[in-house]
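Enquirer: The sequence and its predicted three-dimensional model are supplied below.
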Amino acid sequence: MSSPQRRLILVSPHFPPINAADMHRVRQSLPYWSDLGWAAEVVCVDPRLVNAPRDEFLAEILPSSVPVHRVGGFDLRWARLPGLGTLGIRTLRSLRKELLDLLRDSGDGTGCCVYFSTTQFIVHSIAPELRRRFPCLALAMDYQDPWVNTYYNENPQVPKPGGALKFRFTQAIARRQEPRVLRAMNGITAVSPAYRTMLSQRMPWVEDKAWLVLPFGGAMSDFEALQNLGPAQPFFDPHDGFEHWVYVGRGGSDMSFAVRALFRAFRQAKQRQPDLDRVRWHFLGTNYAPAEKTVATIRPIAVEEGVGDWVQEVSVRIPYGSALRCMVDADALILPGSNDPGYSASKIYPCILARKPLLALFHRESSVHDILQRTGGGLGIQFNARSSTDEIARQVSQQWMESEDRQRIPATDWTAFSPYTDRSMTEKLSSFLDSLCQGL
């Protein structure tokens, strides 16, 4: 007789058909939980309350066997009022009630786990109440981004998200709530080991918690689904005779060093490699703000470097299915990195899975370089705080612009890549959550 399944409640306010970066951990894990001994279900927010792009492709590829509980809250009309602009605040009461209702018959919580995986940090504040009511409930949270964020204070030249006043207010709340929430948690997952170091410096007792460093995985099944369900993309014609280099993901001031080095290398190499004149750069979905507030952060640098005519930037967030289609249609993929050493780009995995020539320009401490070295999935070039733009531009020019690598499909070691797949990442997460339940 097989052992009974443990119960797992995944809290992810953003969820398909909403296209938001912080829901992919939960979305990608759903096909595997049952085989791993869990009865999983999702708690999310009704998409009508979410001010974010939709992507029906994401909804179509969800497994039908996993229950999804969608809660209500204050609708988007209330988002204009001070304090109600954030989805987590507008739906916090409904999310709390749904979790309490789902756990009502669980006794002291034995055999159950609630996993918060969202950058709507206010939602984590439900955890202390769950701990009080269900003392044997396993609780875990996912650090995809820092909750208390020191990056903007350390880099004052970078504009603060939402403006200085709003940022100061949200950080004051975060500094008050973060310790309370973390004390309630049995375990913590993080996309980067830097987050553990950062938290431990402020709260040494956090080291006593169970930890798992877990990047997002690469979903091979997404590319397989793309063949049957995937939409076309409207951004470039892959058969127009040009060589299309594509980046899909956010931009921002923290990427300006890498982007500038890329464009400077391109301008200089074009003088020696006339065929580079056929290259067209496409930076897509570079800003997560609503369409009416989005700003370009990449093309202005291209203009400054004298290559603006070769560069397209679509700053509005694009559908996930279209993003995958652009990667498949590209002649090469370009991945500029942040100057933040702790930044871990989960988009490296779909870039490798797209099976295209790949150039990644990242801080030397980024995990991206280790992944590329282990798998052979592309070319990685490193920089650090002491690197000069001209120095890195020369490396990019020599190793990519004037090399056959820019037109060569990487000889990826797929056996070495297997630990980075969504299935493997979910297996690691399952073992971690299981250990939390056993420890109660």
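Expert: Ah, there it is.

Enquirer: From here on, just use CA atoms for contacts and neighbour counts.
Expert: OK.

Enquirer: Can you show me the helices along the stretch 151-300 of the chain?
Expert: With DSSP state H, counting those that start in this stretch as the definition, the stretch 151-300 of the chain shows helices at residue ranges 151-154, 164-184, 193-202, 220-229, 256-270, 299-304.

Enquirer: start to end distance for stretch 222-240?
Expert: According to CA to CA, to the nearest Å, stretch 222-240 extends 26 Å from its N-terminal end residue to its C-terminal end residue.

Enquirer: Next up, a structure to set beside the first:
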Amino acid sequence: MEQNPGMRKILIISPHFPPSNLAGVHRARLFAHHLPAFGWQPIILTVHEKYYEEKLDWNLVKLLPSHLQIEKVRAIPVKPLRIVGDIGIRGFVPMLQKAIQLIRKEHIDFLYIPIPSNYAALIGRLAHEFTGIPYGIDYMDPWIYRPSHSLRWFSKAWFSLRLAHVLEPIAVKKAALITGVALGYYEGVIRRNPHLQKNCVLAAMPLGGEQDDHECIGTLHSRPYLFHKREDKFQLVYAGVMWPPAFQPLERVCAGIAHDESIRRQIEIHFIGTGKTPDDPQGYQIRPIAEKWGLWQQCVFEYPARIPYLDVLVHLQAADGIFILGGTEPHYTPSKVYQAILSKKPILAVLHQASTAVQVIRESGAGIVLGFNGEAGLTQIEQQFASSCADFLAFARQFNPNQVNRTVFERYSAREVTRQLALALEEVFRRKT
């Protein structure tokens, strides 16, 4: 890409990047797409796809800007012997070396690292020590989190969490910018490192939806293949990972369905890409709960393996509605809600009542929400889900996507989210002068 004299340069370290099919790649992809409109020339630093463990999705590469500069490095392979899996560890040294080289050669103005992989955040601190580059860390998930259950001593998760308590303060100590998909994703970081409150810029930027992605589907001529249209069933789709705080609400949803024969006869919920790992077709997490309540393959279905991103959008468009499930923690952002709006489908949501998505759905007229008050409100889900579902089916019969108040969602577009990032970057440099 030719340098525009009026543009600053930003190096984005994203160890996974298209053709990786992991959900996290879209954060860096969409930033790279829209940053030039706000005066920033992006350069992507990633690990070469031959070192990825997940299946590759080459259609994602078609969504990248044609002139985007992408730098790829090697990593420790996982075959024939898998010593470590995390791409941020396997590619850490090559990414650090390449980052320092690019900072000096390309005269990079800012270094930005979306996490996970969490370990890649340390590259920002080290690159700053070597070159003086200002850097920022973007939290797509909390690095340090409250486990949903007691961790077994000396287990992998136990070690990872304790290591996080050591490494995160090192990574963020000299950060000039801390961002996240919602305040709840990084407020713990600020609480544990209070100097950041005055020493760096803070910004919450939700995951953005991209209209162009949905329009691209038509050029691929793809059809849904996980389920087929049924006239006697209202088919809902939940697409994406299941995070631990959502399992208790899911249990109550299944209990509510099991206790109402009418709802069981009318709906199907298809869970896509909800498995324990991205590529394991047998990594069921929804199925055991559905079987417990006698719903499996009657009205609850699960396809554990992650499917290509554009195929997900095809299935969203083929569905009658979108099912959104939050957790006992309120930190659920409306990114999936925006994807549902772009798919022009009505939404049935079960969310913590403190989630910002609740107000967004209700104000926009995009769907029906059953709000609950964390763990204390789980019984409420079981008692009220059937009636909420009946209300939703009545709502869906008269749903007109053109009547949804889309202005409510404007701040969740990828372009607007990137504009928020650009404003935060401007504030970083304003403080430096």
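Expert: Yep, that arrived. These numbers come from a predicted model, not from an experiment.

Enquirer: still on that earlier bit, so which of the helices of the stretch 151-300 of structure 1 comes closest to Glu402 of structure 1?
Expert: Proximity to Glu402 of structure 1, assessed across the helices of the stretch 151-300 of structure 1 by CA to CA, is greatest for helix 256-270 (6.9 Å).

Enquirer: which of the helices of the stretch 151-300 of structure 1 sits most buried?
Expert: Per-residue neighbour counts averaged over each of the helices of the stretch 151-300 of structure 1 give the maximum for helix 256-270, namely a mean of 23 (mean count of other CA atoms under 10 Å).

Enquirer: So which bit of structure 2 is that helix matched to?
Expert: Following TM-score structural alignment, the partner segment of helix 256-270 of structure 1 in structure 2 covers residues 247-261.

Enquirer: Measure how far that stretch is from the centre of its chain, please.
Expert: Put simply, stretch 247-261 of structure 2 sits 25 Å off its chain's centre (CA atoms, centre = their mean, to the nearest Å).

Enquirer: And for it, what's in contact with it?
Expert: Outside of stretch 247-261 of structure 2, the residues within contact range by CA atoms under 8 Å, 6 or more residues apart in numbering are 263-264, 289-290, 293-295, 325-328, 350, 378-379, 381-386.

Enquirer: my guess is Met171 of structure 2 contacts Ala121, does it?
Expert: Heads up, residue 171 of structure 2 is Ala, not Met. Yes - here Ala171 of structure 2 lies in contact with Ala121, judged by CA atoms under 8 Å, at a distance of 5.8 Å.

Enquirer: Quick check: neighbours shared by the two?
Expert: Overlap of the contact sets of Ala171 of structure 2 and Ala121 (by CA under 8 Å, 6+ apart) is empty.

Enquirer: And Arg54 of structure 1, what's its match in structure 2?
Expert: In the superposition onto structure 2, Arg54 of structure 1 corresponds to Leu56 when matched by TM-score structural alignment.

Enquirer: doesn't His16 make contact with that match?
Expert: No - with contact defined as CA under 8 Å, Leu56 of structure 2 does not count as touching His16 (10.7 Å).

Enquirer: Give the aligned range of the lengthiest strand in structure 2 in structure 1.
Expert: Once structure 2 is assigned using DSSP state E, the strand that runs over the most residues is strand 40-47. Counting by TM-score structural alignment, strand 40-47 of structure 2 falls onto residues 38-45 of structure 1.

Enquirer: and what of stretch 115-127 of structure 2?
Expert: Residues 118-130 of structure 1 are where stretch 115-127 of structure 2 aligns, with TM-score structural alignment as the criterion.

Enquirer: quick one: the longest strand of structure 2 to structure 1 mean distance?
Expert: Aligned to structure 1 and superposed, strand 40-47 of structure 2 gives a mean residue distance of 1.0 Å (mean CA distance after the TM-score superposition for structure 1).

Enquirer: Now do the buried residues in that strand.
Expert: By neighbour count with 16 or more other CA atoms under 10 Å, strand 40-47 of structure 2 contains the buried residues 40-47.

Enquirer: Make a markdown table out of those and add distance to Ala424 of structure 2.
Expert: Formatted as a markdown table, the buried residues of strand 40-47 of structure 2 follow (distance: CA to CA, whole Å):
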| residue | distance to Ala424 of structure 2 |
| --- | --- |
| Trp40 | 12 |
| Gln41 | 16 |
| Pro42 | 16 |
| Ile43 | 18 |
| Ile44 | 19 |
| Leu45 | 21 |
| Thr46 | 23 |
| Val47 | 27 |
